[in-house]
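Chemist: this one's structure only:
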């Protein structure tokens, strides 16, 4: 740092050089940002056209369709967050969601419902629900992959 200083201050030549380089890079960044934004505007217009077509040609309400698109995007983001966890943390995540009554949103519940319903062949929903809840409780008690595998085998 001492080499960058000039007398009691900074070397004016080096300081100007740094400022000029930073400003040039910032200008380049701004230019790229504007290019990106103009490309996005074209895509946004295309998306708007599809919404209009859905409304006019097939009578799909735009507000409901936008909400579905947003919900699906949010679900994908949540699934990515869950998948970024290691196996132990993912199991804990599912247990916490189950404890909060949120298990309906997790892949474990979806698998449990589809596997249980397929195996029962249309058996009464009360019995199916009791068995499914017992299997999910088995998964949510205790730790480790062994408990998870035991709970999943009960689901199957």
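Modeler: All right, it came through fine. In this text the structure is predicted, and so the values were computed from the model without any measurement. Numbering: from 1, shown residues only.
Chemist: for the rest of this, base every contact and every neighbour count on C-alpha atoms.
Modeler: Fine.
Chemist: packing partners of the lengthiest helix in the chain?
Modeler: Criterion DSSP state H: the longest helix present in the chain is helix 12-58. With contacts defined as 3 or more Cα pairs under 8 Å, 6 or more residues apart in numbering; DSSP states H and E, the secondary structure elements packing on helix 12-58 are helix 62-83.
Chemist: name the helices or strands packed onto the helix it packs on?
Modeler: With contacts taken as 3+ Cα pairs under 8 Å, 6+ apart, helix 62-83 sits against helix 12-58, helix 87-99.
Chemist: starting at the chain centroid, how far to the longest one?
Modeler: In this case it means helix 12-58. Centroid displacement of helix 12-58 relative to its chain, using Cα atoms, centre = their mean, to the nearest Å, is 24 Å.
Chemist: so how far is residue 5 from the spatially most central residue of the chain?
Modeler: Here the mean C-alpha position of the chain is nearest to the C-alpha of residue 77 (Cα atoms, centre = their mean), at a distance of 0.9 Å. Distance, residue 77 to residue 5, by Cα to Cα, to the nearest Å: 49 Å.
Chemist: most tightly packed of the helices and strands packed on helix 62-83?
Modeler: Mean neighbour count, computed with mean count of other Cα atoms under 10 Å, is highest for helix 87-99 among those, reaching a mean of 16.
Chemist: next, count neighbours for the closest residue to residue 154 other than its chain neighbours.
Modeler: Nearest non-adjacent residue to residue 154, counting by Cα to Cα, 6 or more residues apart in numbering: residue 135, 5.5 Å away. Applying other Cα atoms under 10 Å, we find 20 other residues in the vicinity of residue 135.
Chemist: wait, residue 135 sits on residue 149?
Modeler: No: checked against Cα atoms under 8 Å, the pair residue 135 and residue 149 is beyond contact range at 10.6 Å.
Chemist: ok, structure two:
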């Protein structure tokens, strides 16, 4: 594989996912476009998505950590949590409806949201850093959605 192929694969995977979001038509899994079992390539797709969102004027307001439970990790065949970005336009105020057609395959999960009063250190924050930075916690509902066809 040449040095530019992984970047090309990341760009192509991001384009497929963006097209699914734009059209509202789920796509085939993009893992076949990336080097096999390459989590760094998958996160590169996510970073590109975030960069493009910010360039388009979206405002990054938070981060998400999922699959933190070892039991859920075992159930899904993974061995670590996953991480994501939260944009302001992803939030739905309490009591407000979600526009029909906005989501492709929604599922709802109960979550705990930590609202930070200060930023975390950029590299390797500890649990103590998180506790010091947390202003408060509150219940939240996460609407999990996927652009991938037949996602379960």
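Modeler: That came through fine. Keep in mind that what you see is a predicted model, and the values were worked out from it rather than measured.
Chemist: please state their TM-score.
Modeler: Put the two chains on top of each other and the TM-score (TM-score structural alignment, normalised by the length of the second structure) is 0.26; 62 aligned residues with a Cα RMSD of 4.7 Å.
Chemist: who touches the residue nearest to residue 154 of the first structure in this structure?
Modeler: If a contact means Cα atoms under 8 Å, 6 or more residues apart in numbering, then residue 135 of the first structure has 151, 152, 154, 155 as its contacts.
Chemist: could you check how far it is from residue 82 of the first structure?
Modeler: 21 Å.
Chemist: run the chain-centre distance for stretch 131-148 of the first structure.
Modeler: For stretch 131-148 of the first structure, the distance between its averaged C-alpha position and the chain's averaged C-alpha position is 25 Å (Cα atoms, centre = their mean).
Chemist: can you give me the end-to-end span of that stretch?
Modeler: Note: stretch 131-148 of the first structure ends 16 Å apart using Cα to Cα.
Chemist: how about stretch 129-137 of the second structure?
Modeler: 15 Å.
Chemist: columns distance to residue 113 of the first structure on top of the helices and strands packed on helix 62-83 of the first structure, output as CSV?
Modeler: As requested, those are exported to CSV (distance: least, Cα to Cα, whole Å):
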stretch, distance to residue 113 of the first structure
helix 12-58, 32
helix 87-99, 14
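Chemist: count of residues packed around the nearest residue to residue 120 of the first structure once chain neighbours are set aside?
Modeler: Distances taken as Cα to Cα, 6+ apart place residue 128 nearest to residue 120 of the first structure, at 7.3 Å, with adjacent residues excluded. A count of neighbours around residue 128 of the first structure, defined by other Cα under 10 Å, yields 17.
Chemist: so residue 108 of the second structure touches residue 142, yeah?
Modeler: Yes: the criterion here is Cα under 8 Å, and residue 108 of the second structure meets it with residue 142 at 5.6 Å.
Chemist: A strand includes residue 140 of the second structure, no?
Modeler: Yes: with DSSP: H, G, I helix; E, B strand; the rest coil as the criterion, residue 140 of the second structure is assigned to a strand.
Chemist: just give the number of residues close to it.
Modeler: Residue 140 of the second structure has 13 neighbouring residues, counting by other Cα under 10 Å.
Chemist: quick check: it vs residue 114 of the second structure, distance?
Modeler: As for residue 140 of the second structure, its distance to residue 114 of the second structure is 10 Å (criterion: Cα to Cα).
Chemist: what's the answer for residue 10 of the second structure, then?
Modeler: 31 Å.
Chemist: then residue 141 of the second structure?
Modeler: Here the distance between residue 141 of the second structure and residue 114 of the second structure works out to 13 Å (Cα to Cα).
Chemist: between the two, which has more neighbouring residues?
Modeler: Counting neighbours by other Cα under 10 Å for residue 141 of the second structure and for residue 114 shows that residue 114 has the greater number, 19 against 13.
Chemist: check which helices and strands whichever strand or helix holds that one sits against.
Modeler: Taking DSSP states H and E as the definition, one finds residue 114 of the second structure inside strand 107-116. If contacts are counted by 3+ Cα pairs under 8 Å, 6+ apart, strand 107-116 of the second structure sits against strand 134-144.
Chemist: got the angle for the strand it packs on vs strand 107-116?
Modeler: Between the axis of strand 134-144 of the second structure and that of strand 107-116 there is an angle of 160 degrees, by axes from the mean of the first three to the mean of the last three Cα atoms, to 10 degrees.
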